[in-house]
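> just coords:
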């Protein structure tokens, strides 16, 4: 019997390993191995869910923890960093500090993990946050915010804001200069980091607290808007297994409503109105995306006169809320400087580019790093069994920026 299972596994693995990959993608063979592994795990998950052993969300979270655990196999804890779990104003965080105490205040960072607001934790990101803190010699606070769909918007954002404010106010207790604290996040964490920077800059109740201004906002392939799921990058990468269009729309839907009722409408942009589509072209028109990035599998939209008004009416307060979708903020002058990462093979590529343009137009200092051969998740593969050169480069570039600007 064991032989049959081994043969079945081998056949499936070989079959999935030959999945097509777009030309130009960095180290496709490694990604094929990841894809094959995920597909087999997915088959196991379908059986477990159908049998009632678990549910889809719980299984997905377990898979992420397992995958991140594999990535961390060659990333042992850094000897010059100590860490412990704490509570910042009711929010669970993990605090990383240098073992050797400095005679003068050092820099700090709030890190917000990705995972579509649905999966991920301080544990699954431990190897990454531990590495960053050690390489920079800073105090890093990794926020274990509550997850959707159990806790949809605005709960995850509220957790990040509360933890960030507490750290800003108590930075000196950690020998941190409160004027040298950045907020950084990847993917959904990039959304929360951008929204946090925006709220602390513009919302009156936070302005009255006279908080130190964040040093910069680091947005690693962030998701920043939920109006257009047919941008060039969504079209070009809609079937790429790393993060496809359908899964990203599901993530947005879980964060938005806690359910998947509107996913079908959202995938074809039927969740907004003709008027909104007309207005959004001024904010995120496809002409803002460089021509060279639209040569692959892109069809320009020709019809904007459609939309389900009923759906839009029920969710418009969130869709147009800059705390939910930071790209929706009309005035961004005064925001902290930004470090923005985009990857060519990523449905979220254009979200980042739209934000780069928006900040540049408002004279907000922006450093934009685009990885031509990169894909969603490169920031997590700087070490370990599936590390890639583009992953190492993205981490090295980020660390270099931090050393020069934090």
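Ah, there it is. Fair warning: this is a prediction, and the values are worked out from it, not measured in the lab.

> alpha carbons only for contacts and neighbour counts from here, please
Noted.

> what about the helices in this protein?
With DSSP state H, the ranges of helices along the chain come out as 2-17, 28-50, 56-71, 126-136, 155-170, 188-202, 204-207, 232-236, 245-257, 263-267, 274-284, 309-319, 349-361, 389-405.

> structure B:
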């Protein structure tokens, strides 16, 4: 703990100054009592250390601090009292005294029995912080409590999620999915605990942990970290030389703006680059909780524009640029295609690849939203959490939104032709599903949630003249995915308007399965099939 940090915190004082004896202490306190209780205790003790101080090693150690026999000290179960606030800045007597001897209970932690001048200030300031935060020193009971609490949290997560997770029978390797689900829930649970303690937010904690996994370098791919303005990106280029410009892929990772990063999708981008011979640009956009809508889209627009304007620098064929994304990244890819239709000064996007994409934020009672609402990795509760945090909507509107009371009847009627369940093939309605009619409008909910109708959040409901101009699409959907019907509805809209669509449906797939690529024993065969399908599509462009 450096003196600079302590000074910033307002705690850089030596024991004399803290206890009211040093030259840095106010004149009113110097050498005098700091509290009535301490003065009374000193009076009863005859001006010496109270006898109960010898009842613990902590108390006897603290008595060795300079000034410990002044009225500034009060003894309570082996702890010593310090003022409620640090005294004013000033010179410290410990500098002139040549340091002081550390207490016995702290000498082993400080690496010696005598502290040099200046370190005395740091040590006493550390004591001040501990006492003010009511932390017992040396803290062994607290460590034990922390271990017990951690074990309890782990056991609760295992019992609640590992054994009781709603894992579909048709998913290959169900035990792997249970383990993945349990690990994710454990991260989220710890993140929520830390958020309640105001240490850090849940999204920040989850991203911090999943980015600790080391990256596996591929000898056939050159990876470069760049900044496009303030937007971090990773550029993946095949190592071999090419006589002709290569295809280009702009990749937007998923994660609901809560998790996911350039590191979590490193293996996916490496494989795409290597197997398709393409130059891949992965965009790292801003996320929750600090950055809400439309920060992520702004970053993706800026990075994509910069890349399209400098394709020759990276050896990319301007006639073969593809946008690609999974989950919320698929939504970004769709919005980019729609947004760049009116930019004649930029190269035209050749195709869009959408992997279990989130394409609308309006209808939460589609068949897949009911059938797969509890499937691991992307439950309806977690999807709603991402939705309300990203759009900055109160979570109390959840039941209203699920009942459809957040939109007027005329809005539902307008978009029913695109969002109606009659547009979904019957074979996807065989599993339990109950049609839900929207309830009467809640005007307060409509005013707060109307942002969901923005085409930047729901590209699926764009007008026909926009959809009809979009480039060729490759759509990947998974049977056990909450967002499956988003892909099916978007596929139908594109086909009805004459846009070529290549569709791959994974009967044993679930949301996020592609991210298990290169996870070793936790990898699913479905992830390899998805990657091979994408490579096949790219090679025939």
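Sure thing, it's come through. Treat the numbers as computed from the prediction; the structure is a model and nothing was measured.

> now what about the TM-score between them?
With the length set by TM-score structural alignment, normalised by the length of structure 1, the two chains reach a TM-score of 0.89; 392 aligned residues with a CA RMSD of 2.4 Å.

> in structure 2, what sits opposite residue 341 of structure 1 in the alignment?
When structure 2 is aligned by TM-score structural alignment, residue 341 of structure 1 is paired with residue 476.

> residue in structure 2 matching residue 143 of structure 1?
Under the alignment (TM-score structural alignment), residue 143 of structure 1 pairs with residue 283 of structure 2.

> do you know how far that match is from residue 254 of structure 2?
Residue 283 of structure 2 sits 11 Å away from residue 254 of structure 2, going by CA to CA, to the nearest Å.

> now do the shared contacts for those two.
The overlap between the contact sets of residue 283 of structure 2 and residue 254 (CA atoms under 8 Å, 6 or more residues apart in numbering) is empty.

> let me see the contact set for residue 189 of structure 2.
residue 157.

> quick check: closest non-adjacent residue to the match of residue 143 of structure 1.
residue 233 (4.7 Å; CA to CA, 6 or more residues apart in numbering).

> roughly how far apart are the one you found and residue 398 of structure 2?
Residue 233 of structure 2 is 35 Å from residue 398 of structure 2, where distance means CA to CA.

> who are the contact partners of the equivalent of residue 388 of structure 1 over in structure 2?
The equivalent of residue 388 of structure 1 in structure 2 is residue 524 (alignment by TM-score structural alignment). Shown in contact with residue 524 of structure 2 (CA under 8 Å, 6+ apart): 172-173, 513, 516-517.

> ok, residue 225 of structure 2 touching residue 234?
Yes - contact criterion CA atoms under 8 Å: residue 225 of structure 2 and residue 234 qualify, at 4.7 Å.

> among the two, which residue is more densely surrounded?
residue 234 (20 against 12; other CA atoms under 10 Å).

> what does that one align to in structure 1?
Match for residue 234 of structure 2 (TM-score structural alignment): residue 94.

> give the closest residue to that match in space, chain neighbours not counted.
residue 85 is the one closest to residue 94 of structure 1 (CA to CA, 6+ apart), at 4.3 Å.

> surely that neighbour meets residue 93?
Yes - when contacts are counted by CA under 8 Å, residue 85 of structure 1 is listed as touching residue 93 (5.7 Å).

> quick one: map residue 172 of structure 2 onto structure 1.
In structure 1, residue 172 of structure 2 lands on residue 26 (TM-score structural alignment).

> who's in contact with that match?
373-375, 388-390.

> and the helices of structure 1: which comes nearest residue 295 of structure 1?
Residue 295 of structure 1 sits nearest to helix 232-236 of all the helices of structure 1, at 9.3 Å, using CA to CA.

> so stretch 355-373 of structure 1 matches what in structure 2?
Taking TM-score structural alignment, stretch 355-373 of structure 1 hits residues 490-508 over in structure 2.

> show me the contact partners of the matching stretch.
170-172, 359, 418, 423, 460, 464, 467-480, 526, 530, 533, 537.

> give me the distance between the two termini of that stretch.
In stretch 490-508 of structure 2, first residue to last residue: 21 Å (CA to CA).

> show me which positions of that stretch end up buried.
490-494, 499-501, 503-506, 508 (16 or more other CA atoms under 10 Å).

> adding distance to residue 334 of structure 2, write those residues out as TSV.
Below are the buried residues of stretch 490-508 of structure 2 laid out as TSV (distance: CA to CA, whole Å):
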residue	distance to residue 334 of structure 2
490	10
491	12
492	15
493	13
494	12
499	13
500	15
501	14
503	16
504	17
505	19
506	21
508	25
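
> pull the most distant pair out of those residues.
Farthest-apart pair in those is 499 and 508; separation 27.3 Å (CA to CA).

> find the centremost residue of structure 1, please.
Centroid check for structure 1 by CA atoms, centre = their mean gives residue 187 as the closest residue, at 1.0 Å.

> tell me the buried residues in stretch 241-248 of structure 1?
Using 16+ other CA under 10 Å as the test for burial, stretch 241-248 of structure 1 gives 241-248.

> make a markdown table out of these and add distance to residue 276 of structure 1.
Converted to a markdown table, the buried residues of stretch 241-248 of structure 1 look like this (distance: CA to CA, whole Å):
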| residue | distance to residue 276 of structure 1 |
| --- | --- |
| 241 | 30 |
| 242 | 30 |
| 243 | 26 |
| 244 | 25 |
| 245 | 21 |
| 246 | 22 |
| 247 | 24 |
| 248 | 21 |
